[in-house]
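Participant: Pasting a predicted model and its sequence here:
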Amino acid sequence: MRLPALAAILSIALSITGVIAALPAPAAAQSSAANAPRVRVDTSLGSFVIQLDAERAPLTVANFLQYVREGHYQGTIFHRVIGNFIAQAGGYDRNFVAKPRRPTIPNESGNGLSNRRGTVGLARTAAPHGGDAEFFINLADNAPLDPQPSRWGYVVFGLIVDGMRVVDEIGAVATGAGGPFESDVPLKPIVIENIEELR
């Protein structure tokens, strides 16, 4: 499972910030490079565009783009959606079969990018450097996912620059048990049909 101790992290987030409200889309300042690579994610609920920050998270972006180019994400689902927290995808097909993955990569959290609403991060296991193909979209400001002096965080490597309305629709779907997961699985599968590089 990715994002370990999710309930505990969410509890911390709520205790620090109170009830997390939906905020305006984040400023593009977090990923300001005019020529930054972008990908369009086509899902069964609509499309959105991610601008990738190859300057702040070069290893993570290169890893993500390699999965994109290999067609890894086609037919994968959003298997974990928690309203006002995160929407996570990229590891399982609609039958909850885990897709093959390459070795994990070094954790680039602490790169100056924060897990703000609309940013895209790399999911990982409890191991600090346990991220591979799965990614998540922050549906709210999730500062507790950022690194702290005493622990690793979750690296941010992209920003939704178009289609946040679609992401919010994903974040509002009904969820329950599904496959190996006891909760937070969309009751109607949300399938990633394709991810395409735009430049």
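Facilitator: Yes, it's here. Worth saying up front: this structure is predicted, and the values here are computed from it rather than measured.
Participant: Please count neighbours and contacts with C-alpha atoms only from this point.
Facilitator: Noted.
Participant: how close does the spatially most central residue of the chain sit to residue 144?
Facilitator: Nearest to the mean C-alpha position of the chain, by CA atoms, centre = their mean, lies residue 136 at 1.3 Å. Going from residue 136 to residue 144 by CA to CA, to the nearest Å gives 15 Å.
Participant: Double-check that residue 15 belongs to a helix.
Facilitator: Yes. Looking at residue 15 with DSSP: H, G, I helix; E, B strand; the rest coil, it is inside a helix.
Participant: number of nearby residues for it?
Facilitator: Neighbour count of residue 15, defined by other CA atoms under 10 Å: 11.
Participant: Look up how far residue 150 lies from the residue nearest to the centre of the chain.
Facilitator: Using CA to CA, we find residue 136 at a distance of 23 Å from residue 150.
Participant: Could you work out the end-to-end span of stretch 114-126 for me?
Facilitator: 19 Å.
Participant: ok, structure two:
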Amino acid sequence: MDTSKGKIIIELFPEEAPKTVANFLAYVQKDGYKKTTFHRVINGFMIQGGGFSSETGSKVSTLPPIENESRNGISNERGTISMARTGNPHSASRQFFINHKDNAFLDAQGNKWGYAVFGEVTLGMDVVDAIAKVKTGSADKPLQPVVINSITLLEREMK
């Protein structure tokens, strides 16, 4: 992930969250995150992005919502990436967030749906920290846009 604050490398979890990873990659493969922003930033909580154009500020189009995979046993810990959604547990489409701290309260618990973790930052938490510290205004929106220039799929080298 190339952002206006630096690069973030994320390892995805296709075995634990196959539908969520496939959905995220569908956007990546069509440059769907290119020139979008981190539009909601809360230091000590999370940074959320992928849903608004950096050029127009408007919402960008989405694919149909996906099934919630929050019961995959992976906790919303610092550095994990999860799908953002509305109050409807199966409403996630394109927006995601990176946890800035451990947020176990976002995990599925009992009959309560959580937020589906589908990967983790393996390099670039300093960039996540820098984004988390930007000045924000109303609705936790950064005063200066934090742009996602692009997200590129890197194939892991097999040993």
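Facilitator: Arrived safely, thanks for sending. Predicted model, so just to flag it, every value in this text is computed and none were measured.
Participant: What would you report as the TM-score here?
Facilitator: For these two chains in superposition, a TM-score of 0.95 is obtained (TM-score structural alignment, normalised by the length of structure 2); 154 aligned residues with a CA RMSD of 0.7 Å.
Participant: Name the helix or strand for the equivalent of the residue nearest to the centre of structure 1 over in structure 2, please.
Facilitator: Aligned counterpart of residue 136 of structure 1 in structure 2: residue 97 (TM-score structural alignment). According to DSSP states H and E, residue 97 of structure 2 maps onto strand 96-99.
Participant: contact partners of that strand?
Facilitator: Strand 96-99 of structure 2 is contacted from outside by 45-50, 76-84, 128, using CA atoms under 8 Å, 6 or more residues apart in numbering.
Participant: Would you mind finding the match for residue 152 of structure 2 in structure 1?
Facilitator: Alignment note: residue 152 of structure 2 maps to residue 196 in structure 1; criterion TM-score structural alignment.
Participant: Find me the equivalent region of the next helix-or-strand element following the strand holding residue 97 of structure 2 in structure 1.
Facilitator: As assigned by DSSP H and E, the chain's next helix or strand after strand 96-99 of structure 2 is strand 117-123. Using TM-score structural alignment, the residues of structure 1 aligned to strand 117-123 of structure 2 are 156-162.
Participant: Count residues in the vicinity of the residue nearest to residue 191 of structure 1 when sequence neighbours are not counted, would you?
Facilitator: Leaving aside its chain neighbours, residue 191 of structure 1 sits nearest to residue 77 (4.4 Å; criterion: CA to CA, 6 or more residues apart in numbering). Burial of residue 77 of structure 1 is recorded as 25 neighbouring residues (other CA under 10 Å).
Participant: same deal with residue 102 of structure 2?
Facilitator: Around residue 102 of structure 2 there are 16 residues (other CA under 10 Å).
Participant: ok, back up a step: give me the contact list for the match of strand 117-123 of structure 2.
Facilitator: Under the criterion CA under 8 Å, 6+ apart, residues 28, 30-31, 48-54, 56-57, 60-61, 109, 113-115, 118-122 lie in contact with stretch 156-162 of structure 1.
Participant: what's the mean distance for it versus structure 2?
Facilitator: Once superposed with structure 2, the aligned residues differ from stretch 156-162 of structure 1 by a mean of 0.2 Å; criterion: mean CA distance after the TM-score superposition for structure 1.
Participant: Please enumerate the strands of structure 2.
Facilitator: 2-3, 6-7, 9-12, 36-42, 46-53, 80-83, 96-99, 117-123, 147-150 (DSSP state E).
Participant: Can you check which of those strands gets nearest to residue 59 of structure 2?
Facilitator: strand 46-53 (4.4 Å; CA to CA).
Participant: Find me the equivalent region of the closest one in structure 1.
Facilitator: On structure 1, the counterpart of strand 46-53 of structure 2 by TM-score structural alignment is residues 86-93.
Participant: Equivalent analysis for stretch 64-76 of structure 2, please.
Facilitator: The aligned range for stretch 64-76 of structure 2 is 103-115, by TM-score structural alignment.
Participant: same thing with stretch 20-34 of structure 2?
Facilitator: Against structure 1, stretch 20-34 of structure 2 falls on residues 60-74 (TM-score structural alignment).
Participant: contacts for the matching stretch?
Facilitator: 52-54, 90-91, 99, 105, 108, 122, 132-133, 157, 192-197.
Participant: before we move on, what about stretch 36-44 of structure 2?
Facilitator: When contacts are defined by CA under 8 Å, 6+ apart, stretch 36-44 of structure 2 is touched by residues 47-55, 100-101, 131-134, 136, 139-142, 145-149.
Participant: Try it again at 7 Å.
Facilitator: The contact list for stretch 36-44 of structure 2 (CA atoms under 7 Å, 6 or more residues apart in numbering) reads 47-54, 100-101, 132-133, 140-142, 145-148.
Participant: Repeat that for stretch 150-157 of structure 2.
Facilitator: Residues from elsewhere that reach stretch 150-157 of structure 2, judged by CA under 7 Å, 6+ apart: 1-2, 28, 31, 33-35.
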